[in-house]
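Enquirer: got a predicted model here, sequence first, then my questions.
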Amino acid sequence: MEVLDLLEIESEVSLPKRYSQLSVEEMAARVKEIKAKFGNRLFIPGHHYQKDEVIQFSDARGDSLKLARICSQMPEAEFIVFCGVHFMAETADMLTKPGQKVILPDLRAGCSMADMADIDQTETGWKKMQEIWGDTILPLTYVNSTAAIKGFVGKHGGATVTSSNAKKMLEWAFTQKERILFLPDQHLGRNTAYDLGIPLEQMAVWAPLEERFEYAGDFEDVKVILWKGHCSVHEKFNINHIQNLRDKEPDTKILVHPECTYDVVQASDLNGSTSFIIETIEQAEPGTRWAIGTEMNLVNRLAAENPDKEVISLNPFLCPCLTMNRIDLPHLLWSLEKLEQGEVVNQITVSQDVKEYAVLALEQMLKRS
């Protein structure tokens, strides 16, 4: 089910008004009480981009790869209340055992990047690519994609990737086929392929809305086909932010996520996954100054947890990820109180036909990571 479809049923699962009348302290106390009551039957994974009011209750904090692994290793958890976004909850459902129930506290917590590649668009684009290049393409998809796209990739022998393992997975993919289709984030695909030595001239962009390629060269030279998708947060960092910082604070190190545009990544001092960003700041020398190009909740948390360094956002006017922030304390409490009452709300399930191939794509990644 696509996120836009979920919005249509929002009225069926909307938050009762009484939660707006509770204090933060009251809600926090109730969450703690319910967690203690359920014990090992309840597991709450939390993505790094979640609000502090939510992440404080997570049983595990991590990026997509870490949380995917953990969820696959939690057979005792009857209920997994996922504090993240829809595609992450789908992954948890696919990797857990039958009978375990995955819950997303707010169904509106989606991912704009994942929505930029639906299965119909992908089938259409794939047909065109086959006409041009034949059976020379292996599809890879960023985990920030729907279960249906993961299933498509698995069906065609490909794999999922994360920002942590994208380079390793592309290296593997090129041992399988001559060309790679990278969905749905063009920037992670471009930055990773370039790091592997593939020139920009050998990367074509497929624009699904126009059903055409953005490429002026000879198609025979193409090694990487990039889906025209992006992260709405990471595209808000630009080269002017870097130039202004270099002029005003030349001693500040610039560290960005590879979902940023190619020019921003090339102009930064370092780039890497969410885990890499966290580890770099934690291991940095006291007194150093850092400007981070990633989601604002994480940047603020890094600043708070590393007071011996100066940590700021590369874009001081950046807002947190809007869909990630749909998961808040009231929605978390509501979903837990429903469980306490014996009712499962907002359960995320993936159909068996999609799951069969999507799990293949996930397993290809997990066994190489």
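Expert: Perfect, I can see it now. Residues are numbered from 1 along each chain as shown.
Enquirer: CA only for contacts and neighbour counts going forward, please
Expert: OK.
Enquirer: number of nearby residues for Phe43?
Expert: Counted with other CA atoms under 10 Å, the neighbours of Phe43 add up to 22.
Enquirer: what's the answer for Ile9, then?
Expert: 12.
Enquirer: then Met1?
Expert: Look at Met1: counted by other CA under 10 Å, it has 14 neighbours.
Enquirer: which residues touch stretch 92-105?
Expert: Residues outside stretch 92-105 that contact it (CA atoms under 8 Å, 6 or more residues apart in numbering) are 68, 71-75, 77-86, 89, 327, 331-332, 334-335, 344-350, 355, 358-359.
Enquirer: filter these to the buried ones?
Expert: Among these, those buried by neighbour count (16 or more other CA atoms under 10 Å) are 68, 71, 74, 77-86, 89, 327, 331-332, 334-335, 344-350, 355, 358-359.
Enquirer: what's the local residue count around the nearest residue to Ala117 once chain neighbours are set aside?
Expert: With sequence-adjacent residues excluded and distances taken as CA to CA, 6 or more residues apart in numbering, Ala117 is closest to Pro184, at 6.0 Å. Around Pro184 there are 29 other residues, counting by other CA under 10 Å.
Enquirer: quick one: Pro184 and Cys231 touch, right?
Expert: No: Pro184 is not in contact with Cys231 according to CA atoms under 8 Å; the separation is 9.4 Å.
Enquirer: so which bits of stretch 238-253 are buried?
Expert: Residues of stretch 238-253 classed as buried: Asn238, Ile239, His241, Ile242, Leu245, Thr252, Lys253 (neighbour count, 16+ other CA under 10 Å).
Enquirer: thinking again about what came up before, which neighbours do Pro184 and Cys231 share?
Expert: What both Pro184 and Cys231 touch, as defined by CA under 8 Å, 6+ apart, is the set Met113.
Enquirer: circling back: from the contacts of stretch 92-105, which land in helices?
Expert: Ala68, Cys71, His86, Ala89, His331, Leu332, Trp334, Ser335, Lys355, Ala358, Val359 (DSSP state H).
Enquirer: alright, now check it against this:
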Amino acid sequence: MSLSVHDRIELTPKESCNESLPDGPWEFDAAPGYGPGASEADPIPDPVTRPGQLPEEYRSLEEAELQRRIVAARETLGSRLVILGHFYQRDEVVQHADFVGDSFQLANAALTKPDAEHIVFCGVHFMAETADILSSADQQVILPNLAAGCSMADMADEDSVEEAWEDIAEVYGFDPEGAEPDAEGKLPVIPVTYMNSSAALKAFCGRHGGIVCTSSNAATVLEWAFERAHRVLFFPDQHLGRNTARAMGIGLEQMPMWNPREELGGHTAEELHQAKVLLWHGFCSVHRRFTVDQIEKARAEDPEVKVIVHPECPMPVVDAADASGSTDAITKFIAASSPGDTIAVGTEINMVNRLAADYPDRTIYCLDPVICPCSTMYRIHPGYLAWVLEELVAGRVENRISVPAEVADDAKVALDRMLAAKPR
């Protein structure tokens, strides 16, 4: 079933979490087309291979044989290939990555291999789009499973954001096609999109003087935006926007949440004139599961526990934690801890389990007692990786992600600004 943006924003965390994912993600979905988080403008590869269409050979192979074939294909392809792996990928996939990191790190990593013919992105659709935009024209970006997307990215679609922009322009009195700076040299509002968004929305920001951010550099990006505008429209993740802006001293009364279902986002024009940050009604279904009660339970069981959470978590959870930060910041926080420490982490379970394995002299566990991996990130399975690599060896490119030039050009403007906004 396809959900509209209005349906999606009403989902509860529990409804968005599959607590018992099967080993083979091809059991989820065999429909044609892309999975969640894809740009509407993206051309769908023809023929398209979706989970139910993955050759039976790869669905039935034993894990050890899949791993052997991945390694063999990598060796054959050599320097023609680079594999990027997000922190949230399962271990049996991420072990093959040349670079492992968060979205900011992987965006930079893609730039370091200009001679690689093929970039295989073990992540989700918006990440592969970004790699395609930033890579050279003769490089091919491949997403092993086209169903690997991001439900948060779907919560702000291009049409809804364009409609909101027109309403915002009317309230603040500027031309939605191109605002002019005032006597202070500032625009009325600048759009900022989180990396977890389609290429179309990154292009929207590029056209309107805006920028892309990641959880690593969100504070730097907001500072950049406020140097150029009186306000920010921040989408799609309300929690990252709220937590980042509040840490900069912006009051909650100046951060109304824009609900695309309601007129003027659910606010009066007067309220919008008092705003500094307009927050889009979007969220990460995994990070919204973390609660203050979980933190209190962890502290009751061990008063010495240290708690760190991702800034996509709700504000009360971030406030109750000892620290918050991007996936890279969480990794560094744990690396800086001491043997014997107990650390409760509020982020995706695959990453938490990997950190626990990397630091066996510490007790590291996930705050959420219900195991809830990112179900779309989970769809990158060794079977898909083995398949796309062996197809490359045979001279065939499967699941290439190709962003149209008219979208990519504007999106690259916003992405280049993001890359220049170094994390603190």
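Expert: Okay, I see it. Keep in mind the model is a prediction, meaning the values are calculated, not measured.
Enquirer: TM-score for this pair?
Expert: For this chain pair, the superposition-based TM-score is 0.96 by TM-score structural alignment, normalised by the length of structure 1; 369 aligned residues with a CA RMSD of 1.8 Å.
Enquirer: before we move on, the earlier item: counterpart of the residue nearest to Ala117 of structure 1 in structure 2?
Expert: Matched by TM-score structural alignment, Pro184 of structure 1 corresponds to Pro236 in structure 2.
Enquirer: try Leu298 of structure 1
Expert: So, by TM-score structural alignment, Leu298 of structure 1 is matched to Met351.
Enquirer: show me the contacts for that match.
Expert: Listed by CA under 8 Å, 6+ apart, the contact set of Met351 of structure 2 reads Phe87, Tyr88, Gln89.
Enquirer: cutoff 10 Å now
Expert: Going by CA atoms under 10 Å, 6 or more residues apart in numbering, Met351 of structure 2 touches 86-91, 327, 330-331, 345, 357, 366, 373.
Enquirer: what's the answer for Lys223 of structure 1, then?
Expert: 136-137, 174, 177-181, 193, 198-204.
Enquirer: so which of those residues are in helices?
Expert: Among the contacts of Lys223 of structure 1, the members falling in helices (DSSP H) are Phe174, Ala193.
Enquirer: which among the contacts of Lys223 of structure 1 end up buried?
Expert: Counted by 16+ other CA under 10 Å, the contacts of Lys223 of structure 1 give Ile137, Arg179, Ile180, Leu181, Ala193, Ile198, Gln202, Met203, Ala204 as buried.
Enquirer: and which of those residues is nearest to Asp63 of structure 1?
Expert: Ala193 (21.5 Å; CA to CA).
Enquirer: what's the closest of the buried residues of stretch 238-253 of structure 1 to Gln56 of structure 1?
Expert: Lowest distance from Gln56 of structure 1 to the buried residues of stretch 238-253 of structure 1 (CA to CA) belongs to Lys253, with 28.7 Å.
Enquirer: chain neighbours aside, what residue packs nearest to that closest one?
Expert: Leaving aside its sequence neighbours, Lys253 of structure 1 sits nearest to Trp290 (CA to CA, 6+ apart; 4.8 Å).
Enquirer: quick one: the helix or strand containing the one you found to structure 2 mean distance?
Expert: Element membership for Trp290 of structure 1, per DSSP states H and E: strand 289-293. Strand 289-293 of structure 1, aligned to structure 2 and superposed, deviates on average by 0.3 Å (mean CA distance after the TM-score superposition for structure 1).
Enquirer: and that strand, what other elements does it pack with?
Expert: Strand 289-293 of structure 1 sits against helix 239-248, strand 253-256, strand 270-271, helix 274-283, helix 296-305, strand 310-313, with contacts defined as 3 or more CA pairs under 10 Å, 6 or more residues apart in numbering; DSSP states H and E.
Enquirer: so which of these is the most surrounded?
Expert: Among these, the stretch with the highest mean neighbour count (mean count of other CA atoms under 10 Å) is strand 253-256, at a mean of 24.
Enquirer: quick one: the strands in the stretch 51-200 of structure 1?
Expert: Taking DSSP state E, counting those that start in this stretch as the criterion, the stretch 51-200 of structure 1 carries its strands at 60-62, 79-81, 101-103, 137-142, 159-161, 179-183.
Enquirer: picking that back up, wait, isn't the match of Pro184 of structure 1 in contact with Thr214?
Expert: No: with contact defined as CA atoms under 10 Å, Pro236 of structure 2 does not reach Thr214; the gap is 11.7 Å.
Enquirer: follow-up on the earlier one: what residues are up against the residue nearest to Ala117 of structure 1?
Expert: Counted by CA under 10 Å, 6+ apart, Pro184 of structure 1 has contacts 113-118, 122, 140-146, 149, 226-231.
Enquirer: before we move on, what about Glu301 of structure 2?
Expert: Going by CA under 10 Å, 6+ apart, the list of residues near Glu301 of structure 2 reads Ile295.
Enquirer: that one corresponds to which position in structure 1?
Expert: Structural correspondence for Glu301 of structure 2 with respect to structure 1 (TM-score structural alignment): Lys248.
Enquirer: spit out the residues that contact Pro236 and Thr214 of structure 2 alike.
Expert: Counting by CA under 10 Å, 6+ apart, the residues touching both Pro236 of structure 2 and Thr214 are Thr193, Tyr194, Met195, Asn196.
Enquirer: on that earlier part again, in CSV: the buried ones among the contacts of Lys223 of structure 1, plus distance to Gln266 of structure 1.
Expert: Formatted as CSV, those follow (distance: CA to CA, whole Å):
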residue, distance to Gln266 of structure 1
Ile137, 27
Arg179, 24
Ile180, 22
Leu181, 22
Ala193, 13
Ile198, 15
Gln202, 18
Met203, 17
Ala204, 19
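Enquirer: which of these lies closest to Glu2 of structure 1?
Expert: Distance to Glu2 of structure 1, by CA to CA, is smallest for Leu181 among the buried ones among the contacts of Lys223 of structure 1, at 21.7 Å.
Enquirer: from Gly287 of structure 1, how far out is that closest one?
Expert: Separation of Leu181 of structure 1 from Gly287 of structure 1 (CA to CA, to the nearest Å): 43 Å.
Enquirer: got it, and Ala361 of structure 1?
Expert: Distance, Ala361 of structure 1 to Gly287 of structure 1, using CA to CA: 43 Å.
Enquirer: neighbour count winner among the two?
Expert: Ala361 (28 against 10).
Enquirer: the more buried one maps to what in structure 2?
Expert: Per TM-score structural alignment, Ala361 of structure 1 is aligned with Ala414.
Enquirer: in contact with that match, which residues?
Expert: With CA under 10 Å, 6+ apart, Ala414 of structure 2 has these contacts: 191-193, 201-213.
Enquirer: follow-up on the earlier one: looking at the buried residues of stretch 238-253 of structure 1, spot the one nearest Ser14 of structure 1.
Expert: Closest to Ser14 of structure 1 out of these is Asn238 (36.9 Å), distances taken as CA to CA.
Enquirer: what sits against that closest one?
Expert: Residues in contact with Asn238 of structure 1 (CA under 10 Å, 6+ apart) are Cys260, Thr261, Tyr262, Asp263, Val264, Val265, Ala267, Gly293, Leu314, Asn315.
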